[in-house]
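A.B. asks: My questions concern the predicted model and sequence given below.
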Amino acid sequence: MTYARARLGPGLTGTALLLFLTLAAYVYQMPSTFFPYFGGPWYSDWAGFVVCFLAYAGLSLPFDIWGGFTLPHSHQRHSLLFPEFLLKWSRGLLVQGLVMTFCALLLLQAGKLAGIWAATGTLLALQLALLAFQWPLARWTGGLAAAPAHPGSDAITAIAGDVGFTGGLAGLPGLEHNVQPLSWNTTLSPPALLAEHLRRQGLAKTGARTRGVLLALGWNLLGFVLSASLPWGGVDTIYSLLETLLGCTLWSFLGLLVLPSFSRPGTLEADRYAAANGAARPQLEAAICEIDQLQDEDLSRPGWFEILFCTVPSVENRLNALDSKHQPYGAWLAARMALYLSWANFGLLSRAVHSNVGHPELWVLPPGD
């Protein structure tokens, strides 16, 4: 079994468990059972969110070990010792926990002061802040380092231990940084590097990345408003807000099924841009195939498998699309961006999916193309 197929195990199992527990807690309105008397000083609310996050961390730990340590070792993907892995995981968890609990507290305070629309505006501001600080958060969460920049280059060269790290565009639309793994300088051929540089330009210039960000933002905001508007939801008490945030996690799962259909054309759009702006067909094929091999993905997949599980099209489909007369138009990486931005609404699926379970270096800058 390939590494790509094997990591579906922890991803699907962990996601299914979190989804089942979230659904049970949501349907039986468990937050009102466990937090009925909260409403004292601010630190009592903070303590409630910390307890929820620690429970979430404990539930996800076995799947993070499975996906981030056991499988990579069995497939010779890295040579971290278990204490090293646990230290890296703990660092990432600490950063995520601080961000998520801080965001939840701000949502609660906004809801107490001015109701649902103030909380919704706060959620928008928090997601924009996560975008603006995406690269610093990626460094802190994954323990990434920045190598000295090449003269004349506008890319940030990141030192990452995870071979699945692809970097990507980070930051607010129009102010993006192109983050590129240092390892690509030796693992990718010069023609592939050139083609990938053109692809990254295309993601910004065609608007594919901006559309992906806007779709992710809008999806999370819509889920929050719908969940908070239900009779058992709310934003003015910790238990009503937790009920709303549980609803947001269920909405995130729906996004895992819907948003990839918008994400995949964004990849094809960047491929087409590179081909039209200087990347010869052999260069582009080299970039697509070599980066795919680093992630140990399947060159081809059954159609149903790609529709259900894959944000990035297979190599076979990407190469076929280059010969198509149809002009792709998509929202690049919208599905995975929505998961990262769901930190702002306590998203419990944000690091459970197969692409980044157990890999803190991929929690903020998820693997792409």
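C.D. replies: Everything's here; your move.
A.B. asks: make it CA atoms for all contacts and neighbour counts henceforth
C.D. replies: Noted.
A.B. asks: residue boundaries of the helices in the stretch 251-369 of the chain?
C.D. replies: Assigned by DSSP state H, counting those that start in this stretch, the helices in the stretch 251-369 of the chain fall at 260-276, 281-294, 303-309, 315-322, 334-341.
A.B. asks: mind listing what's buried in the third one?
C.D. replies: This points to helix 303-309. By neighbour count, with 16 or more other Cα atoms under 10 Å as the criterion, the buried positions of helix 303-309 are 306-307, 309.
A.B. asks: do the longest one as well
C.D. replies: Judged by neighbour count (16+ other Cα under 10 Å), helix 260-276 contains these buried residues: 260-275.
A.B. asks: Tell me the buried residues in stretch 102-114?
C.D. replies: Within stretch 102-114, the residues that count as buried by 16+ other Cα under 10 Å are 102-112.
A.B. asks: tally of neighbours for the closest residue to residue 25 other than its chain neighbours?
C.D. replies: The shortest distance from residue 25 to any non-neighbouring residue, by Cα to Cα, 6 or more residues apart in numbering, is to residue 31 (7.3 Å). Using other Cα atoms under 10 Å, residue 31 has 20 neighbouring residues.
A.B. asks: After the host helix or strand of residue 59, which helix or strand is next? Please name it.
C.D. replies: Counting by DSSP states H and E, the element that carries residue 59 is helix 42-65. Proceeding N to C from helix 42-65, the next assigned helix or strand is helix 71-74, under DSSP H and E.
A.B. asks: State the next helix or strand along the chain beyond that following helix.
C.D. replies: Sequence-wise, the next helix or strand downstream of helix 71-74 (DSSP H and E) is helix 82-114.
A.B. asks: same for that following helix, what does it pack against?
C.D. replies: Helices and strands in packing contact with helix 82-114 are listed as helix 42-65, helix 116-132, helix 134-142; criterion 3 or more Cα pairs under 8 Å, 6 or more residues apart in numbering; DSSP states H and E.
A.B. asks: take a look at this one as well, against the first:
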Amino acid sequence: MGPCRGGIRFHPSMNLSIAKFLGFEQALKNALSPYKLGGAAGGSDFDPKGKSDNEVMRFCQSFMSEMYRYFGPDRDLPSEEIGVGTREMGYLFGQYRRLAGNFQGSFTGPRIFWSGASLRAEATGYGLVFFAQLMLADMNKELKGLRCVMSGSGKIALHVLEKLIAYGALPVTVSDSKGYLVDEDGFDYMKIQFLRDIKAQQRSLRDYSKTYARSKYYDEAKPWNERCDLAFACASQNEINESDATNMVNSGCRILVEGSNMPCTPEAIQVLRKANILVAPAMAAGAGGIVAGELELNHECSLMHWSPEDFESKLQEAMKQTYQRSLKAATDFGYQKESPEALVHGSVISSFLTIAQAMTDQGCV
């Protein structure tokens, strides 16, 4: 399809099986986007949490010393994933530049050309909200006033919060690996900044409830039993199991937007389908990061010339194309537009047909 694009993940659970799943998912996601890209993924079971900058830098340099020959603007364009943020991408990019001998902006995430921050994290989070809007519009509804629960509290999750607030929704939860936080008054921009400070200092979300009295942190729990209209899963794979899905149904949820790759177990999917909960698959809803990556690499359209309004307009158009492509494939293959599995099946069918056609045209099959 084109040069590969996908994330590098640093997390203790990372293994070859997860890398293969992420790469396969990314290949399908990229094929569904408006751009001609292949998919890839990788990483390590190295855990950057609690490590000094020097330790992280030394690991990134060692990692890149083995990987640099497989990267390049016409071959593979790595980007941020769990455990890999601006700091890690900067170290990885610096080592790549030293070894490959060029300074091309072939990585998404670091401050490319050091001219300003990447828009990739914003784009993925905002794209999830735009996708939810498209689904609601087909139901003659809007986000304003809807109560939303969310898992995760990383870059993507916090940008989802931002955009939900901008559209008048009421987001009430975030989570981390130890539990979840609920704020009955809903989050606002000042509270999001406080959450960012907590994350930057590697403190627990528990500290939030010491400042805001109407909030509570629940240990060893997930937010899916909180009353809601929409749910955004932005933590990691298999985060929603059968009992979580049952809790979600009982809490009144009507739409689940997948921000993480494959957040639902197969048993959870069956529960959601039986309850007619609409699912926005990560393959389609998470395409925002690909849009940002393509704009970052388009030298004629340097990000310095984009206003936030222009960028959001491009992103909304790309998400609309992805949504329509998924629905068209679903209806072409006999799925009702309103059925809970339409978008899930439609996105997979559309991606598969695109890749299959490219393989046939190039004599690969």
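C.D. replies: Perfect, thanks for sending it. Note that the structure is predicted; figures quoted are calculated from it, not measured.
A.B. asks: How alike are these chains, TM-score-wise?
C.D. replies: TM-score for the superposed chains, counting by TM-score structural alignment, normalised by the length of the second structure: 0.28, backed by 158 aligned residues with a Cα RMSD of 6.3 Å.
A.B. asks: on that earlier part again, mind putting the helices of the stretch 251-369 of the first structure into JSON lines with distance to residue 73 of the first structure?
C.D. replies: Formatted as JSON lines, the entries for those read as follows, by distance: least, Cα to Cα, whole Å:
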{"stretch": "helix 260-276", "distance to residue 73 of the first structure": "29"}
{"stretch": "helix 281-294", "distance to residue 73 of the first structure": "15"}
{"stretch": "helix 303-309", "distance to residue 73 of the first structure": "23"}
{"stretch": "helix 315-322", "distance to residue 73 of the first structure": "25"}
{"stretch": "helix 334-341", "distance to residue 73 of the first structure": "25"}
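A.B. asks: and residue 48 of the first structure, which of these is closest to it?
C.D. replies: For the helices of the stretch 251-369 of the first structure, distance to residue 48 of the first structure was read as Cα to Cα. The smallest value, 21.7 Å, belongs to helix 334-341.
A.B. asks: Taking helix 134-142 as reference, get the angle to that closest one.
C.D. replies: Relative orientation of helix 334-341 of the first structure and helix 134-142, computed by axes from the mean of the first three to the mean of the last three Cα atoms, to 10 degrees: 70 degrees.
A.B. asks: And helix 334-341 of the first structure, what's buried?
C.D. replies: Judged by neighbour count (16+ other Cα under 10 Å), helix 334-341 of the first structure contains these buried residues: 334-341.
A.B. asks: just stretch 86-95 of the first structure next, same as before
C.D. replies: Neighbour-count burial for stretch 86-95 of the first structure, counted by 16+ other Cα under 10 Å, picks out 86, 88-89, 91-93.
A.B. asks: Tell me the helices and strands packed up against the one helix or strand residue 124 of the second structure maps to.
C.D. replies: Element membership for residue 124 of the second structure, per DSSP H and E: helix 120-138. Packing contacts for helix 120-138 of the second structure, counted by 3+ Cα pairs under 8 Å, 6+ apart, involve helix 155-166, strand 255-258, helix 282-285, helix 288-297, helix 308-332.
A.B. asks: which one of these has the most crowded surroundings?
C.D. replies: Of all those, helix 282-285 carries the top mean neighbour count, a mean of 28, counting by mean count of other Cα atoms under 10 Å.
A.B. asks: which helices and strands does it pack with?
C.D. replies: Here helix 282-285 of the second structure is seen to pack against helix 16-32, helix 120-138, strand 255-258, helix 308-332, helix 342-361 when contacts are counted using 3+ Cα pairs under 8 Å, 6+ apart.
A.B. asks: Would you reformat the ones you listed as a markdown table and include distance to residue 230 of the second structure?
C.D. replies: Shown next, in a markdown table, are these (distance: least, Cα to Cα, whole Å):
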| stretch | distance to residue 230 of the second structure |
| --- | --- |
| helix 16-32 | 23 |
| helix 120-138 | 9 |
| strand 255-258 | 5 |
| helix 308-332 | 18 |
| helix 342-361 | 16 |
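A.B. asks: Show me the one of the ones you listed that comes nearest residue 7 of the second structure.
C.D. replies: Judged by Cα to Cα, the one of these that comes nearest to residue 7 of the second structure is helix 16-32, at 8.4 Å.
A.B. asks: and the angle for that closest one with helix 288-297?
C.D. replies: Here helix 16-32 of the second structure runs at 70 degrees with respect to helix 288-297, directions being taken by the same axes, to 10 degrees.
A.B. asks: Okay, buried residues for helix 16-32 of the second structure please.
C.D. replies: Result for helix 16-32 of the second structure [16+ other Cα under 10 Å]: buried residues 18-19, 22-23, 25-32.
A.B. asks: hang on, residue 79 of the second structure packs against residue 6?
C.D. replies: Yes: under the criterion of Cα atoms under 8 Å, residue 79 of the second structure is in contact with residue 6, at a separation of 5.9 Å.
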